[in-house]
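[1] Just the structure for this:
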Amino acid sequence: MRLSAGTPSRLGASWDGRGTNFALFSANATKVELCLFDGQGRRELERIELPEYNEHVFHGYLNDVSPGQLYGYRVHGPYEPEQGHRFNAHKLLLDPYAKKLAGRLVWSDAHFGYRTGSSREDLSFDRRDNARGMPKAVVVDESFNWGRREARPSIPWEDTIFYEAHVKGLTMGRKDVPAGLRGTYRGLAAPAMIDHLKRLGVTSIELLPVHAFVDDRRLVEMKLVNYWGYNTLSFFAPEARYGADNPLDAFRTTVARLHDAGIEVILDVVYNHTAEGNHLGPTLCYRGIDNASYYWLMPDNARYYDDFTGCGSSLNLTHPRVLQMVMDSLRYWVEVCHVDGFRFDLATELARGPNGFDRNSSFLTAIRQDPVLANAKMIAEPWDLGMGGYQVGAYPSQWSEWNDKYRSAMRRYWAGEGSLIGEVSSRMTGSSDVFNHDGRKQRSGINHVTVHDGFPLADLFAYNEKHNEANGEDNRDGSGDNHSNNFGVEGPTDDPQIVALRRQLRKNQLACLYLAQGVPLLLAGDEVGNTQGGNNNAYCQDNEIGWVSWDGLGDKDDDLTDFVGHMAQMRKRFPQITSQKWLDGRHADGSFGVLWLTPSAEEMTETDWAFPDGRFLSYVLSSNEKGGNPLFIVLNAAPEGIPFKLPKLTEFKSWRQVLNTADDNLSIAILPPGADVDAPPRSVIAFAGTPA
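    The predicted structure follows:
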């Protein structure tokens, strides 16, 4: 009675306290063998054919298999690439639902289903066993003691401030994090890191991929790694390199400690493609289990993949079992690991149907109705590389989206480009031209100037050109369209005027990010002047290039931590910044949401908006609370000072300066309406109105 039928109802390896049920989906396989390994994963102990097949699921129950057991699958079926089938039972395959992996992928030609070097390429067939170099799935006990008082923060969208960070890169350079915790899950919740996040006013840490991933063979041969992790092998298992002792429990312990500090955990997830690449890629999991079901294949020749991602292949979420896997994965991370939300890499690919992006796709519909995910934050990177892939503003109201229109406009504006005040006005007030439809609110836009992909903030004002030579691609990789300005010197300089200007421009970008309606996202290290030496594509740099440098912490020229904290407090102090009501102009009764003003404090006309090469923008945000303070904001991107007048609003007797990026020691000036003031060159200043 050791082996029985088990159930197809729960995919993966499920331990019930007495034994383990194994269940694997494949619509086109003819037979599935479960392979059990010794504790080191070196020796295959036995192969057991799963005895039952129901609803395209092979399944069986073993009553003497317990947590810690290493296993994999060998899947039999036709090897017919031109028909979309790539079964090869000589290849040990990872369970798509594996919750923990043992061992690392050791590259060799044996991982390919075809004979590498053959003139027939992937139409040939390889009979080598790859088991020795494959990571193995591990049966796990999912139980975990969260403690009776563990509670998720549930930060309202309007109060949310994201901090994008890499698990390893965030703490490797922090000397106040214990050496044994640096670069690990647990390091994220070290007291020094939590103190820093609280000092910044961060509410939600957004982690680059922690799903188990693979270092590309090409990178390994170049002695590099896939540092960022956008090369997923398993959508359920936490990446072991950040918590080798017990990555699942290490991750959950970290989540619990961050929650105790009131900080949410958001995961950057990559469901759009896998580590298996194009038709010449390895056979590690999905390709060998059911290639024709998991991937988008070309309709006229199923040998090739329809690639919307630029990574060789694309997962096909129109297939119900592939959609189920993604949904099961999301629910697992919420229910078992207590994460608070997800940022979806190349989200447009997930919502594709036969005719391209579909706002009512199976994926978006499944998310919309799922009760487990109802309170999770859903954030789209709203594009992919396929036709019609750019879909900023097109997602349902449950979603928020990375707003690259904000990034582009603000980079160009503070780099010195003129005639952008109309564009900047929209970006600072929630991008209503993009998101004000179908009941969507300002929180729909995630505003950012920098993210992991591209220059960090310090490099944005230090380099005119990318310097990606360390990536081994002759500086051909990475975007050449950075909207940066080095102000006369490429890279570091000792020129005090340039140093001061660069610092002020960093403050300007940070000030705008926090003053803008929408949800701000801060890139880890931007607050301390972190640099990548001009590398704008550090995806393979697991070293000082890719890690956050904390050398600027405490440095008068580089450390803007307290300034960022001040800006976070301003968002709380002036609720009109975080209002979820779209702004309008002057009403018949004299009330308003926003007033756009000329330097002479007159309301702007069409002629003023078209001012040639304009670089000055000023406006008043009315308080959305009775008796509150309006906020007058001035953005001067001109290289010279510009005189202006403070607005005359009869219900307010004075204006008090609350921000000036050109003055580190802000003098609290209280001035009457109509007073003449100078906006310093390239500065952001703000005044709060005092009720009469």
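[2] C-alpha from now on. contacts and neighbour counts both.
    Will do.
[3] I'd say E82 and Y305 touch.
    No: between E82 and Y305 there is no contact under Cα atoms under 8 Å: 10.9 Å.
[4] between these two, which one's more packed in?
    The neighbour count for E82 versus Y305, taken as other Cα atoms under 10 Å, is higher for Y305 (21 against 14).
[5] hang on, the more buried one packs against L280?
    No: assessed by Cα under 8 Å, Y305 is found out of contact with L280, at 10.4 Å.
[6] Strands of the stretch 351-500 of the chain, residue ranges please.
    Shown for the stretch 351-500 of the chain, the strands assigned by DSSP state E, counting those that start in this stretch span residues 352-353, 356-357, 377-380, 400-403, 445-447.
[7] who's in contact with the closest residue to P673 other than its chain neighbours?
    Spatial nearest neighbour of P673, chain neighbours left out: K648 (4.8 Å); criterion: Cα to Cα, 6 or more residues apart in numbering. Counting by Cα atoms under 8 Å, 6 or more residues apart in numbering, K648 touches A601, P673, G674.
[8] Next, K648: secondary structure please.
    coil (DSSP: H, G, I helix; E, B strand; the rest coil).
[9] Just give the number of residues close to L346.
    For L346, using other Cα under 10 Å, the count is 23.
[10] and stretch 122-130, how far out from the chain's middle?
    36 Å (Cα atoms, centre = their mean, to the nearest Å).
[11] typo on my end, it should be stretch 262-281
    On Cα atoms, centre = their mean, the centre of stretch 262-281 falls 10 Å from that of its chain.
[12] One more, please, to line up against the first structure:
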Amino acid sequence: MTNWTITAGRADPLGASFDGEGVNFAVFSVHARKVTLCLFTPDGQTETHRIDLPERDGDVWHGYVSGLRPGQLYGYRADGPYAPAEGHRFNYHKLLLDPYAKRLTGHPVWHDALMGYTVGAPEADLSMDRRDSARYMPRAVVEDPAFSWGADQPPRRSVSQSIIYEAHVKGLTQQHPKVPNPGSFLGLASDPMLEHLQKLGITAIELLPVQAFLNDRFLVEKGLVNFWGYQTLGFFAPDPRYLAHGQIAEFQHMVARLHAAGIEVILDVVYNHTCEGNQMGPTLSFRGLDNRSYYRLADDPRYYINDTGTGNTLNLNHPMVLRMVMDSLRYWVEVMHVDGFRFDLAATLGRRVRGGFSSSASFFDAIRQDPVLTRVKLIAEPWDIGPGGYQLGAFPPPFLEWNDKYRDGIRRFWRGDDGQISELADRLTGSARQFDHSGRPATSSVNFLTAHDGFTLMDTVSYSEKHNDANGEGNRDGHSENFSDNMGVEGPATDPAIREARARRRRNMLATLLFSQGTPMLLAGDELGNSQSGNNNAYCQDNPIGWVDWQGADPGFLDFVCRLIALRRDHPILRQKRFLHSRPRLVDGLGDLFWWRPDGAPMTPADWAEPDLRVICVEMRIASGTPAYAQREEALFMVFNGGAAPLEVTLPAAPSGWLWRRHIDTDRPARAPGIVTGGSVAVAAQSVQMLELERAND
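    Model prediction:
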């Protein structure tokens, strides 16, 4: 074998960097006494060299090996104190992944040797396991991530134009009958998938985690896997399971293809914790390199702060850990060309060492001053399980936030719960109670009815209870309160009346979503009528439960969803940045928002307080303060009838030379747009209508 020699190299950049002649290795550790580079044969089976990194600048260990090229397999070993009571868990016998690795050869193979401690010993995590873990570990791969991007340009859609489509790479593509390389980035980039996404009209696809992640041991032992991916193993590497040919260029190709189709790529990222779990978890990377720096530890540093429910919490208050996160985000934007991020359990990212969540925490300050990251979309999941963990509306601009209150409020209204009219009104107008402050726009609210976590839209109208038995946890996992309704039969129904009632409610709910101020998000498969058989926590279901059912798609429902999305695109009134507050407009002195009763009278305080009220009529115009150039349409009138009886609804008076055109009627989804004659409109029970005020000569 070649007798490699190592020279000092550089402390920057971190990771393994090929310069055309060799590779520079740099890795962070405050408390290590020695960091050793391990090189492997191309098949990964044999460790050929152990070379101590010769230099340390501050807390970065580094060295340069001439002659190494992309494709070289490597890992690290770190020597230091094994003193769990002091927060240190160094174990030189454990092969460690580079936190900055850009590609991994695979996933860990579960074995007790992956643990830094002796499994089964008394007070096990205080013991030390001396078996070599290398045979059970994947290898990091030296990569040159250069890619021929050609004329690739980010679509750079404004947030007000955005319609987000949350999808799983494999779940979306695996069962599509015409997709080559299903279950992979290449499958998602294929013509059949792009044609569907373009037909649907979405502007951005938000992918469940694609950064390399771990299959939890308890799942593997039950014959299951981590399907969703919220257990990150490497923050720079695409997960190998989505690489059809093992090349990171496959991800870049997917992004370029989606961009060419006018679709942005948003990544769901998990920087709140890692896959190493608590003190009883494996030693794979961060724990073995510097446990005390990478993780937030309890007052007794043997244990971990667990604000995430996964066993550990990343220590973003340490500057080098924060740097890793920021370097990772920039890498995915600059090198992989993604267009934004959705931050899992983002309340964790805003916690200071003392004092809890703060909108001016280090992570937010770092993001907001970064010239790369301030030009992409940033979306927060605004909660975790830590103290004060629910922070909806508390994130600083330019963050958007997932709005679970929107989901629950709209589900409850269409389910027929009492007292939901005021809630519906708030959600239709952008959830101002949460977001109308600090200069935040109405688009800050990411409105959704369904997401990966919970029922699909079809299951929301087909099941009153969750059915998670396939997860092997006795149906104890997943949310128990879903605000769902089986409409007479639990699960699939053959009764035509029930099937039609379910289809109508799905149309009503999606019409409400796409006619609401804010930023709408759809769950992949909802447009097809996809079901997960009542499983509302399919995190471990890499099988037909978790995959989109293309063969059972409802083409009529898909066409209706396409119409709704097109209407939102074509009507700026539905997607305004400014909040509507019934204020007069400078351009004409008219208000920008009116709430009407079906008889044409304005809503009164007594009406708003009526618990049995099931219908609301709203007239929206361009918001007060909007520049004149943006005022391209006059008014929209919408009726949301959640009651059991049809209504004759009085239309707002149309000025001379103007008339109302009906665009959508969920009772008659195939109904063509048409002029409404007379001063009223018939609205069926359990339906939505949307009308536009137009000039007669148009």
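[13] picking up where we left off before, could you single out the most deeply buried of the strands of the stretch 351-500 of structure 1?
    Neighbour counts (mean count of other Cα atoms under 10 Å) averaged over each of the strands of the stretch 351-500 of structure 1 peak at strand 445-447, with a mean of 28.
[14] so what's the residue nearest in space to the middle of structure 2 up against?
    When Cα atoms, centre = their mean is applied to structure 2, the residue found nearest the centroid is D268 (4.0 Å). Each residue near D268 of structure 2 by Cα under 8 Å, 6+ apart is listed here: E206, L207, L208, P209, V210, F341, R342, F343, D344.
[15] Also R433 of structure 2?
    D426.
[16] which one in structure 1 is aligned with it?
    Under the alignment (TM-score structural alignment), R433 of structure 2 pairs with D433 of structure 1.
[17] And its match, how far from T605 of structure 1?
    D433 of structure 1 is 19 Å from T605 of structure 1, where distance means Cα to Cα, to the nearest Å.
[18] do A302 of structure 1 as well
    For A302 of structure 1, the distance to T605 of structure 1 equals 58 Å [Cα to Cα].
[19] Of these two, give the one with the bigger neighbour count.
    A302 (19 against 11).
[20] burial count for the nearest residue to that one once chain neighbours are set aside?
    In this structure, A302 of structure 1 finds its nearest non-sequential neighbour in G84, 4.7 Å apart by Cα to Cα, 6+ apart. G84 of structure 1 is flanked by 24 other residues according to other Cα under 10 Å.
[21] residues touching G84 of structure 1, list them.
    N291, A292, L297, A302, R303.
[22] How about Q576 of structure 1?
    By Cα under 8 Å, 6+ apart, Q576 of structure 1 lies in contact with L621, S622, S623, N624.
[23] can you count the residues close to the first one?
    Same thing as L621 of structure 1. Close neighbours of L621 of structure 1, defined as other Cα under 10 Å, add up to 22.
[24] can you tell me how far it sits from G593 of structure 1?
    Applying Cα to Cα, the value for L621 of structure 1 to G593 of structure 1 is 6 Å.
[25] May I ask which of the contacts of D268 of structure 2 has the most neighbours?
    V210 (27 neighbours).
[26] Trace that residue over to structure 1, please.
    Using TM-score structural alignment as the criterion, the counterpart of V210 of structure 2 in structure 1 is V210.
[27] thinking again about what came up before, aligned to the residue nearest to the centre of structure 2, what sits in structure 1?
    In structure 1, D268 of structure 2 lands on D268 (TM-score structural alignment).
[28] For the helix or strand its match falls within, give me the average deviation versus structure 2.
    Secondary structure from DSSP states H and E places D268 of structure 1 in strand 264-269. Comparison of strand 264-269 of structure 1 with structure 2 after fitting gives an average deviation of 0.3 Å (mean Cα distance after the TM-score superposition for structure 1).
[29] Following the chain past that strand, name the next helix or strand.
    That would be, after strand 264-269 of structure 1 and using DSSP H and E, helix 286-294.
[30] Report the distance from that next one to the chain centre.
    From the chain centre to the centre of helix 286-294 of structure 1 is a distance of 27 Å (Cα atoms, centre = their mean).
[31] Which elements pack onto the next helix-or-strand element following that helix?
    Heading C-terminal from helix 286-294 of structure 1, the first helix or strand you meet, by DSSP H and E, is strand 297-298. Helices and strands touching strand 297-298 of structure 1, by 3 or more Cα pairs under 8 Å, 6 or more residues apart in numbering; DSSP states H and E, are strand 301-305.
[32] May I see the buried residues of stretch 23-35 of structure 2?
    V23, N24, F25, A26, V27, F28, S29, H31, A32, K34, V35 (16 or more other Cα atoms under 10 Å).
[33] Which single one of those residues is nearest to Q72 of structure 2?
    Proximity of the buried residues of stretch 23-35 of structure 2 to Q72 of structure 2 (Cα to Cα) peaks at V23, which lies at 9.5 Å.
[34] thinking again about what came up before, now render the contacts of G84 of structure 1 as CSV, adding distance to H319 of structure 1.
    Output for the contacts of G84 of structure 1, formatted as CSV (distance: Cα to Cα, whole Å):
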residue, distance to H319 of structure 1
N291, 12
A292, 10
L297, 12
A302, 16
R303, 18
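[35] quick one on the thing from earlier: and for L621 and G593 of structure 1, which residues touch both?
    By Cα under 8 Å, 6+ apart, no residue touches both L621 of structure 1 and G593.
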